[in-house]
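*Asks:* the sequence isn't on hand, but the structure is:
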């Protein structure tokens, strides 16, 4: 049922934006793409949420040579995640206590996996960054682990050079995202969208 899948998509995108904000406020390290977004935000002076949306739009241009086709989920991804992240960052105050920052970090990592499983599992189109992985898989025929590792290592390095936050949270995210997605992605995957979801599940393992 489209309405159910669309609702799941929107919920997943909202939670994804919230997870970014939680990890930013933790100040203990971000996931690779968020390191890149934060670094670019620092360099340009543009809010992180707008950078997330803008990068998503630019990444869609890379879909053309990869012969990827966007879906409604792809468009919603570009418009919503960064917007929600900015709104949540305005509401969530900076934190001082290490224990509270650690709670925010762990909650952000877990919530990110739940959110990713929800929006990909809805089967309405992968996010722009997810599409880079699936597109390269089809074009290069390389092993999924090398494709995903190569993409995330590149954006992580660029983000770090621009001042993005790399730390224990980055290591925690990289170490746990695969196992967590293997739990949450099957829980949320709809039969209509099982193709892209399956590929991304394998890419995360």
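*Replies:* Structure received. These figures come from a predicted structure and were not determined experimentally.
*Asks:* switch to C-alpha atoms for all contacts and neighbour counts from now on
*Replies:* OK.
*Asks:* tally of neighbours for residue 162?
*Replies:* As a burial measure, residue 162 scores 18 neighbours (other C-alpha atoms under 10 Å).
*Asks:* got it, and residue 43?
*Replies:* Residues lying near residue 43 (other C-alpha under 10 Å) number 12.
*Asks:* what does residue 45 give?
*Replies:* 10.
*Asks:* for residue 145, helix, strand, or coil?
*Replies:* Under the three-state scheme (DSSP: H, G, I helix; E, B strand; the rest coil), residue 145 adopts helix.
*Asks:* just give the closest residue to residue 49, not the sequence neighbours.
*Replies:* Leaving aside its sequence neighbours, residue 49 sits nearest to residue 82 (C-alpha to C-alpha, 6 or more residues apart in numbering; 3.7 Å).
*Asks:* pretty sure residue 117 sits against residue 185.
*Replies:* Yes: using C-alpha atoms under 8 Å, residue 117 is in contact with residue 185, at 4.1 Å.
*Asks:* next up, a structure to set beside the first:
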């Protein structure tokens, strides 16, 4: 029972940290939104009646198709990730604790905080081994299939998403490029941090190709 509690404590804590990271990234959109938000905003131009969170949920469910084919089968945590992340982000955005900054220095600070926080949050919730979210499942699946590192795979995914989102009309900027090139490093660093002995629970440590 204790192991179950600790596992889901990791999961929900990591997911909330990711929500905070994404919230900072949205607040830094003066420099350009994160790659997945470029895609979501691009899609929203064709489906204006759908909220950004709803679009994110639909995209997440569609991503489960190739990840399942690659052997990363969705678990309960995968579906919780899709819905809870969207609800959590919507709640943070509704709180207006952060405003979209027009100051480039502040936006850059938000961007850096968002990248680091997202990397740590991703590592924490993956460590619970309750099932990766769809985007991270795609990252893990490609890591196993291609044998490229987490850093290389994550950066490759982000760059691909940016191009697709831009074609659909999503906004991009310098911050988008910085996020795309550094988020893989942040996630890999977070995984190494969480897999240190003082952080390990009875859940299985994450297997990562170096």
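*Replies:* Structure's in. What do you need? The structure displayed is predicted, hence computed values, not measured ones.
*Asks:* just give the TM-score of the two.
*Replies:* For these two chains in superposition, a TM-score of 0.82 is obtained (TM-score structural alignment, normalised by the length of the first structure); 198 aligned residues with a C-alpha RMSD of 2.4 Å.
*Asks:* on that earlier part again, quick check: the residue nearest to residue 49 of the first structure touching residue 48?
*Replies:* Yes: under the criterion of C-alpha under 8 Å, residue 82 of the first structure makes contact with residue 48 at 7.2 Å.
*Asks:* comparing the two, which residue is more hemmed in?
*Replies:* residue 82 (29 against 26).
*Asks:* any idea what the more buried one aligns with in the second structure?
*Replies:* In the second structure, residue 82 of the first structure lines up with residue 86, judged by TM-score structural alignment.
*Asks:* give the contact list for that match.
*Replies:* 53, 54, 56, 57 (C-alpha atoms under 8 Å, 6 or more residues apart in numbering).
*Asks:* what about 10 Å?
*Replies:* For residue 86 of the second structure, the contact set (C-alpha atoms under 10 Å, 6 or more residues apart in numbering) comprises 19, 52, 53, 54, 55, 56, 57, 80.
*Asks:* one more: residue 132 of the second structure?
*Replies:* Here residue 132 of the second structure is in contact with 11, 72-82, 122, 125-126, 138-140 (C-alpha under 10 Å, 6+ apart).
*Asks:* run the last query once more with 7 Å
*Replies:* Counting by C-alpha atoms under 7 Å, 6 or more residues apart in numbering, residue 132 of the second structure touches 77, 78, 126.
*Asks:* ok, the second one - how many residues close by?
*Replies:* For residue 78 of the second structure, the count of nearby residues is 21 (other C-alpha under 10 Å).
*Asks:* wait, it touches residue 129, no?
*Replies:* No: contact criterion C-alpha atoms under 7 Å: residue 78 of the second structure and residue 129 do not qualify, at 10.0 Å.
*Asks:* distance check, the residue of the first structure positioned farthest from its centre against residue 31 of the first structure.
*Replies:* Among residues of the first structure, the one most distant from the C-alpha centroid is residue 97; the distance is 26.4 Å, by C-alpha atoms, centre = their mean. Distance, residue 97 of the first structure to residue 31 of the first structure, by C-alpha to C-alpha, to the nearest Å: 21 Å.
*Asks:* same check, this time on residue 187 of the first structure
*Replies:* 23 Å.
*Asks:* so which of the two has more stuff around it?
*Replies:* Between residue 187 of the first structure and residue 31, counting by other C-alpha under 10 Å, residue 31 is the more crowded of the two (27 against 13).
*Asks:* what's the match for that one in the second structure?
*Replies:* Applying TM-score structural alignment, one finds that residue 31 of the first structure aligns to residue 34 in the second structure.
*Asks:* tell me which residues touch its match, please.
*Replies:* 25, 176, 179.
*Asks:* which of those residues are retained in the first structure?
*Replies:* Retained contacts for the contacts of residue 34 of the second structure in the first structure, judged by both residues aligned by TM-score structural alignment, their matches' C-alpha atoms under 7 Å, are 176, 179.
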